[in-house]
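Trainee: based on what follows, work out the 3D shape:
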Amino acid sequence: MVLRSCWKSRHKNSGGPAPCWIRPGLVAVLCLCVIQIGCGSGAVGETKNVVQKDAEFDVTYNDTVTSENQTIYAFNHTVSRNKTEGVRVSVLSQLSESPILFVVRQKQAVLSFQVPLILRGLYQRKYPYNHVARTLCQPPTRAASETQYFFVDVSTLSTQGTNYQLRVSRVESFTLQTNKKFTFTASPSQPQYFKYVFPDGVDTVIVKVNSDMNFPCSVMSIQDIQCPVYDLDNNVAFIGMYQTMTKKGAITVQRKDFPSNSFYVVVVVKTEDEACGGPLRFYPLRPDELIDAGNRSKVLDVMVSPAINSEVYVMGMLFCLGIFLSFYLLTLLVACLENKRMSKKRELFQNPADMSPAETGNPATSKTPASPYEYGSFADNGSTLSSEAITDSATSTDNNYGYMERSLDSVGRSRQESLSSVEEDDYDTLDDIDSDKNIVRTKKYLCVSDLARKDKRVLSKKYQIYFWNIATIAVFYALPVIQLVITYQTVVNVTGNQDICYYNFLCAHPLGALSAFNNILSNLGYVLLGLLFLLIVLKRDIVHNRALVRNSLNALECGIPKHFGLFYAMGTALMMEGLLSACYHVCPNYTNFQFDTSFMYMIAGLCMLKLYQKRHPDINASAYTAYACLAMVIFFSVLGVVFGKGNAAFWIVFSVIHILATLLLSIQLYYMGRWRLDSGILRRMVYIVYTDCIRQCSGPMYIDRMVLLVMGNIVNWSLAAYGLIERPNDFASYLLAIAICNLLLYFAFYIIMKLRSGERIQCLALVYILFTAVVWGFALYFFFQGLSTWQKTPAESREHNRDCILLSFFDDHDIWHFLSSIAMFGSFLVLLTMDDDLDTVQRDKIYVF
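Mentor: As a prediction, this is how the structure comes out:
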C-alpha cells in the first residue's frame, strides 16, 4: 500500500513527479527507494507500468523486463516459532550490459542483487554470473505461528526487453541436525547457509565442512542469527568466524558466544583460488574487461558434532600432570635406593671383621696397599646420583687409607677463598703458561690432566656465566614473546579470522581466550622435566662441593672435572623451550615459528659444548662467545624465514658462511685452539699443505680427530649443497636439522672413542641411552605426521588436520611434545652420567679425544 500511494503521489499531476520526499517518516523513505529502483528508472516524467503478481513457491516464472515496466511478485508463507524453514530465491538471466535489479523486501530485512552478478577478485578482476541464488534471512518470530509476506521487485534500466527466470522454493534441511551429515552444492553466485540450534546439555560443538574437491576455493563462516546474512565473497568476512578451505574446514563453536543459542553455518565459494594456493589467473587487458569464471560449483557436506565436555578437559590435565610427576617419584625412588645401597657399603667399611685384610685393603693389615682404581667396581651399577655417592663413600674411608687424605696446605686455598672473586686471567699470569700450553697440546696422546690445568675456581666461575646469561636471555626474550602472542590471540578472537593461526582445527580445544588449550598444555613436560633436571644437577653440585671441602682425592684429582654451569644452562633452556613452544602454539604461524626453535638451537649448542668440555675444560668456549654464535644462528633463522623462500642470493650467502664456519671450527678442534685468525692464516695454511702433503706426504698427527672432522665436513657440505639446490621453505627446521646432525655425529664419535679408550658405560647410563633412543624414535614418528604446516596456505594446511587420538583431547603433535620432552630429559641424563665410570680414575689416565 505504501508503494502504491507513493506511485500515485508521483503522478497525480502531469507537470512532473510529486515531491514525495517531503512526506515524513517511513513513507518518505520507502517512496525514495521506489523512485530509485522503479519510478526513477525511466526519464523524468516518463510513465512506468507496475504489475504486481501473487506468486507461489516452487513455480518457475519466465518473464521479460524493460525500463518501462516493473514486476512485483508477492509471496506469503507461514512461520512457526518451533520450526524454521529456509526460503531460497533463484534467478537465471542472459548476460547483458544492463543488469536486472532484484529487490526482496521482507518484514525485517531487504535483500538486493543484480543479474548478471559481477564479483571482483584479486587486482579487481571482474567475473559475471548469470545464475544467482540467495537464501532469505529468517528473523525469529515471537508468535507460535505467523503468516509473513515478502515481495520480489524486478526492474531494469535497459530499453530492450531482457528475459529472466524466477523461482522461489523452500530449503530442505535448513536446520542442521547433530551428528547428521548434509550434502549441498554451492558456487560464488549461489552461496548456502544453514541454521543450527544448540541442543540441551551441549555447550560446545565442532562444525565440519568437507569436500572431495580441492578447488574451487571456498570459505566457511559462523555467524549469529541476524539480518542481513553476509554470504558473498566480498562480505563474508565482515562478522563472525571464518576460514578458507579446500577439502577440510572445522570451527569449534561455543554456546556462550551466541546469546540466541543458535547460529548460521555459511559456505561461500570464492571467485578465485589464490587464497587457497591455487593458480593466479591472467590479468585482463582492459580494466572493464569481464572474465569468464567457468564452472565453479562445488559439492560439500556439513556436519555438526558435540565437542568434548569438562570431564575430558580434567582427564587431559590430570593425565599430563601424572606423566611428568611420575618422573619426580621415580627419581626420588632411585635416590632412596642408591642412598640405601651406599649406606650398606659404608657399614661394610666400618665393620670389616668378616673380611680379610686383603679384602679390606687396609695398609695397616695388608701387605699390598689398595689402589684407588679398586674403587671403580663400586660405580659399576650407579644411579643418577652415583658419582656423588661414590665420592662420599671414598671420602668416608679417607682416614682408613691415609694416602687419600690431603691437608689444607697441599690444596693451597680453603673453600672460603674459592668463593672470592677470581678472574680467568689470574691463572695466565704464570710465566710458563704461554710456553707450556702449546707444548702440552701438541702431544700425540693427551690426557684430561693436560687440559685441566687452570684453577678450578676460575673455570667454575667461567661456566656459571652460561647459566646466568641464559637466565637473562630468557627473561628478555620471553616477555615480548608473551605480549606478542597475546596480541595474536586477541586479533583472532576479535576479527574471527581463523586463517591467522595454523591449528589442527579437528583437535583444537578452546579454554577461555585460548583457541587450542591442548597444544599449550602438552608443553608442560618441558618445564617440569627441565626443573627436575636442575634439581638433580643441584644435588650433584652440593655433594661435589662437600667433597671439595673435605679435600677428597677423588673430587680433586680423579674423574672428569665437574663443572655444572653448562648443566644448569641446559635445564634452563629446556624449561624455556616449553614456555616458548607454548607461546608459539597460542597462534602458530610462520612469523612466530622462531619462538619454537630458538631455544632448540641453544639446547643443541649447549649439549655440544658440554660434550667438548668434558675432555677439554681449559679450552672450551666462553659463555659470551658461545651465545654470540647462537645469536648469529637465530639471526640467520629470522632472515631465512623472511627472505629465504626461493631467494637464490640468500641461499648462496648462507651456504658460503656455513662452509666457512665449518672449516674454521674444524681447525679449532684439530689444533685445540693453537691457531690465530689473522692476515697470515692463508700463508700458514699453504705452508702446512706444502710440508705435510706435498713435501713428505705425512699422515695427520691426530688420526681420530681427523676422522671426526672429515665426516663432519662431509655432512655439513652435503647439507649446504642440499639447501642451495632444494631451497626448503621451512628454513628454521633446516637450520635445526644442521644442529641436530652435528650433535648426533659428535655424540656418536664420543661414545666410540670412549669405548676405544678402554672405558666403559655403566649400566644405568646404558639404560638411559637405550631408553632415550627408543623415545626419540617414537617422538620423531609423531613429529613427522604433519597435522598442519605454515609453509602452505591456511586452507592447504587444514587438509592435514586429523582428529584427536589420545583421550579425545590430545593429537599427534601433543604426543610429540610429551615424548620429545622425555627424550630431551633422557639425553641430558646421558650427558650427566655417561662418564660416571671415571669417577675413581686419575685424570692423567683419562684420554682426550
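
Trainee: okay, CA-based contacts and neighbour counts for the rest of this
Mentor: OK.

Trainee: in what helix or strand does residue 314 lie?
Mentor: Counting by DSSP states H and E, the element that carries residue 314 is helix 310-350.

Trainee: next SSE after that helix?
Mentor: In the C-terminal direction, the helix or strand that comes right after helix 310-350 (DSSP H and E) is helix 357-360.

Trainee: before we move on, back to that, helices or strands up against the helix holding residue 314?
Mentor: helix 386-396, helix 524-549 (3 or more C-alpha pairs under 8 Å, 6 or more residues apart in numbering; DSSP states H and E).

Trainee: can you put those in TSV and add mean neighbour count and distance to residue 707?
Mentor: Formatted as TSV, the entries for those read as follows, by neighbours: other C-alpha atoms under 10 Å; distance: least, C-alpha to C-alpha, whole Å:
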stretch	mean neighbour count	distance to residue 707
helix 386-396	22	32
helix 524-549	20	33
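
Trainee: and of those, who's closest to residue 184?
Mentor: Of all these, helix 524-549 sits nearest to residue 184, with 42.9 Å by C-alpha to C-alpha.

Trainee: helix or strand next in line after the closest one, which one?
Mentor: Heading C-terminal from helix 524-549, the first helix or strand you meet, by DSSP H and E, is helix 553-557.

Trainee: quick check, residue 27 in contact with residue 4.
Mentor: No. If you go by C-alpha atoms under 8 Å, residue 27 and residue 4 don't touch, sitting 10.7 Å apart.

Trainee: who has more neighbours out of those two?
Mentor: For residue 27 versus residue 4, the count of surrounding residues by other C-alpha atoms under 10 Å is larger for residue 27: 18 against 12.

Trainee: any idea how far residue 154 is from that one?
Mentor: Applying C-alpha to C-alpha, to the nearest Å, one obtains 21 Å for the distance of residue 27 from residue 154.

Trainee: kindly report the same for residue 749.
Mentor: For residue 749 relative to residue 154 (C-alpha to C-alpha), the value is 83 Å.

Trainee: ok, these two, which is more surrounded?
Mentor: Neighbour totals were compared for residue 749 and residue 154, and residue 154 leads with 26 against 16 (other C-alpha under 10 Å).

Trainee: secondary structure element holding the more buried one?
Mentor: Element membership of residue 154, judged by DSSP H and E, is strand 145-156.

Trainee: what packs against that strand?
Mentor: strand 60-65, strand 69-80, strand 100-105.

Trainee: could those strands be laid out in a markdown table, adding mean neighbour count and distance to residue 497?
Mentor: Written out in a markdown table, the entries for the helices and strands packed on strand 145-156 read as follows (neighbours: other C-alpha under 10 Å; distance: least, C-alpha to C-alpha, whole Å):
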| stretch | mean neighbour count | distance to residue 497 |
| --- | --- | --- |
| strand 60-65 | 16 | 39 |
| strand 69-80 | 17 | 34 |
| strand 100-105 | 20 | 30 |
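
Trainee: ok, which of those comes nearest residue 443?
Mentor: Distances from residue 443 to each of the helices and strands packed on strand 145-156 were compared by C-alpha to C-alpha, and the smallest falls on strand 100-105, at 94.2 Å.

Trainee: could you also give me the structure for this second sequence? I'd like to compare it with the first:
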Amino acid sequence: MLGPQGAPRLLLPPLLLLLLPGSEAAAGKKTVVQKEADFDKPYTDAVNGELLNIYAFNHTVTRNATEGVRVSVNVLSELKETPVLFVVRQKEAVVSFQVPLILRGLYQRKYLYQDVSRTLCQPQTKSEVEMQFFYVDVSTLSVSNASYQLQVTRVDNFVVLGWALRLPGAACGFLTSPSSPGQYFKYEFPEGVDSVIVKVTSAMAFPCSVISIQDILCPVYDLDNNVAFIGMYQTMTKKAAITVQKKDFPSHSFYVVVVVKTEDQACGGPLHYYPFSKDEPVDQGNRQKTLDVVVSPAVTSQAYVSGMLFCLGVFLSFYVLTVLIACWENWRHLPKTKLCWAEFILLHTHTPGVRVCVCAPGRPAGHACLCLVSHAAPSLSTDRSLENMAGRPRLDSLSSVEEDDYDTLADIDSDKNVIRTKQYLYVADLARKDKRVLRKKYQIYFWNIATIAVFYALPVIQLVITYQTVVNVTGNQDICYYNFLCAHPLGNLSAFNNILSNMGYILLGLLFLLIILQREINYNRALMRNDLQAVECGIPKHFGLFYAMGTALMMEGLLSACYHVCPNYTNFQFDTSFMYMIAGLCMLKLYQKRHPDINASAYSAYACLAIVIFFSVVGVVFGKGNTAFWIVFSVIHILSTLLLSTQLYYMGRWKLDSGIPRRILHVLYTDCIRQCSGPMYVDRMVLLVMGNVINWSLAAYGLIMRPNDFASYLLAIGICNLLLYFAFYIIMKLRSGERLKLIPLLCIVCTSVVWGFALYFFFQGLSTWQKTPAESREHNRDCILLDFFDDHDVWHFLSSIAMFGSFLVLLTLDDDLDCVQRDKIYVF
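Mentor: Below you'll find the predicted structure:
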C-alpha cells in the first residue's frame, strides 16, 4: 500500500527511528499505522509502547499567499511519567512536544497542561502553486493505552495586512494560554509604509503575557522558555506596543507572536506557594487571556522633519526676542544713564536749590539733557526711608561702616564680628572684600561645574550607548521604560522624540550664557572707565554663579537626553543630578546678591550637592520600605536644617565645636529665662522659622508616608526651600521700599504660568521604573503634539522655558537698584 508521493505506509521515517528505542526499532516490534487525515476533523485515538500513529495532511501552498495551520491535541489519560509525544514533520521544519506539557517556572516550579496547541510555521515556496505534505506522529512509551484527541485547523486572518491600514480601528481578537503558546500571525508591509506600530491590548492584567516580533523564519520561537531567543519582545499586562521598521526585515513581513507565561512575577503579579513535594506540579489555575491586536502605520519622515523644525523654531524665537529686547534696552539706556548720574551727583549735594543737568556728548546744554534740582534734604527715590516701618538708622556716607563705628584691630576676624553682628546691615557692610578676589572665588563655580560636567557626561554617554546597543541586539524591550505608544525610533535610537525635546535646555542655557557674557562685558567696560555708578551703586556684580547656572541648564538637557536614551532604574540619577545643582545654585545666587562676602565657596557648595546626590542614589536603591533609612535620613535632614539656620542667622559668626552646648544653654538662660527678649534679627528669624517648619514637615511626611519616588521627594525639598527663599526675598524687597521693574515683573508672571502648565504635564506619569515594565506600559499614552511628542516631551519644552525664565528673574530682579548706593541697600 502506498502513501502520498508513493511512500510505503508501513515504512518508518528515518527521523522517527532515532526517536524510538533502538532495540525495538531493529526488532520490528513497533506497529506503525499511517492515516490520511483532513483539516477541521477531530481524531480520537490511542497509542501505547507498541503502537505508533501517523496522520498525513496535505494542503495547497501558493507563493503570494500565506496560510496558518494549527495543531490542537488533548490527552485524555493521566500519564505523568510516560507522556504522549507528538512530532510534526514539515518540508523544512520539525516541531515536537509532549503531553502533558511540562513548563518550568521560577525556582523550578512545574506546571502541567493536558490541552496543547501549536501553530505551524509554513515553509516558503518558489512555485506559483505547490502541494505540500506534513505528518503528525503520535507515540508513547506507556505499556497501557493512552487516549488522545487530535485536530488540525486553518487559522483565520493569519495574515494581518490591512487590519488597521484599510479599516482604521479594526482589531484581531483571540484567546491564548501557556498550553496554546503558538499564537502568532503574519504581517506584510504594504507599499509606501516604512514602519508600523503593533498595539496589543487586553481587558485583564493577568495572566502575564509576552509579545514578540520575529522575522519570517522557521522555527518560530513561541514558547515561554524560548520566545526571547530572537526578534523584539516585551512583557504585557493590559497594554503593549512595538514599533517595527521595514528595513529590519528583508522579507518585508514579520510574525506577531503572543505567549502567555506560566507565572505572573515578570509582570508584577504574585507567586504561587511552593508545593509540599519537590516534584509535585503547581496548580496553574485558569491562565487564559483574550487579546486584541491592531497594526497601524507609524509616523512618516515628514513628522520627524516637522518635529525638529518645531523645536528649532520655538527656541530660536527666544534668541530673536532677546535681540529685540536688547535693542529696546539700548534705546532706553541713554536716558537711564542720565538719570542715574544726576541722582548720584545730587546724593552728595546738600545745598538746596542746586540744579544739575546731564547732557549727551557733543550736544549743547538744553538739548537732550536731563536736569534735577536738589531740595533741603535729599528726596530722591534712592533715599528710601523705612524709619516709619522698622526704625532703621540711615548712614549718609558711601560706606555704611566708618572707622569710628568699630574698634580697629589687627585681627580681621574681630572686624567681621563687629560688622556682621550689627542689628541693621547694608550691602556695603558685606561687600568689603577686594572685587578681584571675589571674582576669582565665584569664577571657580563655573570652572568646577564645567569639570564636573565633563567627567560626569563622558561615562554617562558611554553607558547609555551600551544600553541602547543591548536593547537593539537582544530585542529585550523590557530594559528601557519608554512611552511605547509614542516612541519614534531614528537610527539606533528607540525614542528619538524624547531625546529631541531636550533641545530646549541646551539652546536656552546657551542663550542665558550669552546674555551673561554681554552683561559682563558691559560691566567691565564701565569699570575700565572708572564709572562710579558701576563701582559704588547697585548690587555687586558677580557673574560666576550665573555662568554655573547656565552650564547646569545645558548639562540638564544633555543628561536628560542621555537618560531618555534608555530610561530605567539604574540611570535615573542622570536626569536628576543637575536638577539638584540648579536648585542649589539658584539659592546660592539669591543669597549672594546681598551677602557677597560671606557666600559659600564653590568647594563646600558642590560637596554639599554631592552629598545630596549620594542620598538620592541610596534612597532609591535602599529606601523603599526601609524604616531604618528613613529614620536616619529624617534625622540628618532636621540636623542639617538647624545647622544651616544657625549659620544664616549669625552670618557665619559662630563655630561648631565642643563649646556649643554651653553657649546654647547660656543663650537660653539669658534670653528666655532671665529676661525674655525678642530676636535681634527679626527678618532673618521669620525666614528661618518658616524654613524650619516646612523642612520639619517634609521630614515628618517622608518618615510617615515613605514615598516610593525618593528622587522626586528629595527634589521637592530643594524646590520648596528655593520657593520659600525667593518669596521671602521679594516680600522683603518690597517691604524695604524697593520696586520691581517691568521686565522682571513680566518674567515672574510668565514664568509662574509656564511652571503651572509644565507641572501639569509632568504629573501625567506616562511610565515609571518603580514598577515592572509591563505595569509601566499601562500608563503609556498616544502622542498629543504634532503626532510626534507626548506629554513628557511637552514637559521638557515648558520646563526648559520656565527654568530660563527663572534665571532671567534672578538676573534682572534687582535692576531697579543700579542707581542706588550700596550703603542704602538693605541686607535681608
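
Trainee: ok, back up a step: what's the closest of the helices and strands packed on strand 145-156 of the first structure to residue 182 of the first structure?
Mentor: Nearest of these to residue 182 of the first structure, taken as C-alpha to C-alpha: strand 69-80 at 22.7 Å.

Trainee: can you tell me how far the closest residue to residue 236 of the second structure other than its chain neighbours is from residue 768 of the second structure?
Mentor: With C-alpha to C-alpha, 6 or more residues apart in numbering as the criterion, residue 236 of the second structure has its nearest non-adjacent residue at 4.6 Å, and that residue is residue 774. Look at residue 774 of the second structure and residue 768 of the second structure: by C-alpha to C-alpha, they are 10 Å apart.

Trainee: comparing the two, which residue is more hemmed in?
Mentor: Using other C-alpha under 10 Å as the criterion, residue 774 of the second structure and residue 768 rank with residue 774 on top: 24 against 21.

Trainee: which residue in the first structure aligns with that one?
Mentor: Under the alignment by TM-score structural alignment, residue 774 of the second structure pairs with residue 795 in the first structure.

Trainee: now for that match: which residues touch it?
Mentor: When contacts are counted by C-alpha atoms under 8 Å, 6 or more residues apart in numbering, residue 795 of the first structure touches 243-246, 248-249, 275-277, 499.

Trainee: which of these has the largest number of neighbours?
Mentor: Taking other C-alpha under 10 Å as the neighbour criterion, residue 245 ranks highest of the contacts of residue 795 of the first structure with 30 neighbours.

Trainee: my read: that one touches residue 219, true?
Mentor: Yes. Counting by C-alpha under 8 Å, residue 219 is a contact partner of residue 245 of the first structure at 5.9 Å.

Trainee: leaving out the residues flanking it, which one is nearest to residue 734 of the second structure?
Mentor: Take residue 734 of the second structure and drop its neighbours on the chain: the residue closest to it by C-alpha to C-alpha, 6+ apart is residue 740, 8.0 Å away.

Trainee: tell me the counterpart of the one you found in the first structure.
Mentor: Matched across to the first structure, residue 740 of the second structure falls on residue 761, judged by TM-score structural alignment.

Trainee: now do the contacts for its match.
Mentor: Shown in contact with residue 761 of the first structure (C-alpha under 8 Å, 6+ apart): 834-835, 837.

Trainee: go on, residue 588 of the second structure?
Mentor: Going by C-alpha under 8 Å, 6+ apart, residue 588 of the second structure touches 599-600.

Trainee: relative to residue 817 of the second structure, how far out is it?
Mentor: Relative to residue 817 of the second structure, residue 588 of the second structure is positioned 20 Å away (C-alpha to C-alpha).

Trainee: go on, residue 472 of the second structure?
Mentor: Taken as C-alpha to C-alpha, the spacing of residue 472 of the second structure relative to residue 817 of the second structure amounts to 57 Å.

Trainee: of the two, which one has the most company?
Mentor: Counting neighbours by other C-alpha under 10 Å for residue 472 of the second structure and for residue 817 shows that residue 817 has the greater number, 19 against 16.

Trainee: isn't that one right next to residue 541, touching?
Mentor: No. Under the criterion of C-alpha under 8 Å, residue 817 of the second structure is not in contact with residue 541, lying 11.7 Å apart.

Trainee: what does residue 327 of the first structure align to in the second structure?
Mentor: Looking across to the second structure (by TM-score structural alignment), residue 327 of the first structure lines up with residue 318.

Trainee: got the contact list for that match?
Mentor: With contact taken as C-alpha under 8 Å, 6+ apart, residue 318 of the second structure is in contact with residue 508.

Trainee: could you do residue 549 of the second structure as well?
Mentor: Listed by C-alpha under 8 Å, 6+ apart, the contact partners of residue 549 of the second structure are 582, 585-586, 807.

Trainee: where do the strands of the stretch 151-300 of the first structure begin and end?
Mentor: Per DSSP state E, counting those that start in this stretch, the stretch 151-300 of the first structure carries strands over the ranges 162-171, 182-186, 192-197, 204-210, 218-224, 241-245, 248-254, 262-269, 298-306.

Trainee: quick one: the fifth one to strand 204-210, angle?
Mentor: Think strand 218-224 of the first structure. Between strand 218-224 of the first structure and strand 204-210, the angle comes out at 150 degrees (axes from the mean of the first three to the mean of the last three C-alpha atoms, to 10 degrees).

Trainee: in the first structure, what stretch matches stretch 257-273 of the second structure?
Mentor: Under TM-score structural alignment, the match for stretch 257-273 of the second structure in the first structure covers residues 266-282.

Trainee: actually stretch 416-426 of the second structure, not the one I wrote
Mentor: Here stretch 416-426 of the second structure aligns to the first structure at residues 437-447, judged by TM-score structural alignment.

Trainee: in what helix or strand does the counterpart of residue 633 of the second structure in the first structure lie?
Mentor: Under the alignment by TM-score structural alignment, residue 633 of the second structure pairs with residue 654 in the first structure. Here residue 654 of the first structure is covered by helix 648-671, with elements defined by DSSP H and E.

Trainee: now do residue 771 of the second structure
Mentor: Assigned by DSSP H and E, residue 771 of the second structure falls outside every helix and strand.

Trainee: these two touch, right, residue 143 of the second structure and residue 49?
Mentor: Yes. Residue 143 of the second structure is within contact range of residue 49, at 5.4 Å (criterion: C-alpha under 8 Å).

Trainee: which one of the two is surrounded by more residues?
Mentor: residue 49 (19 against 12).

Trainee: aligned counterpart of that one in the first structure, please.
Mentor: Counting by TM-score structural alignment, residue 49 of the second structure lines up with residue 67 in the first structure.

Trainee: with residue 128 of the second structure instead?
Mentor: With TM-score structural alignment as the matching criterion, the partner of residue 128 of the second structure in the first structure is residue 144.
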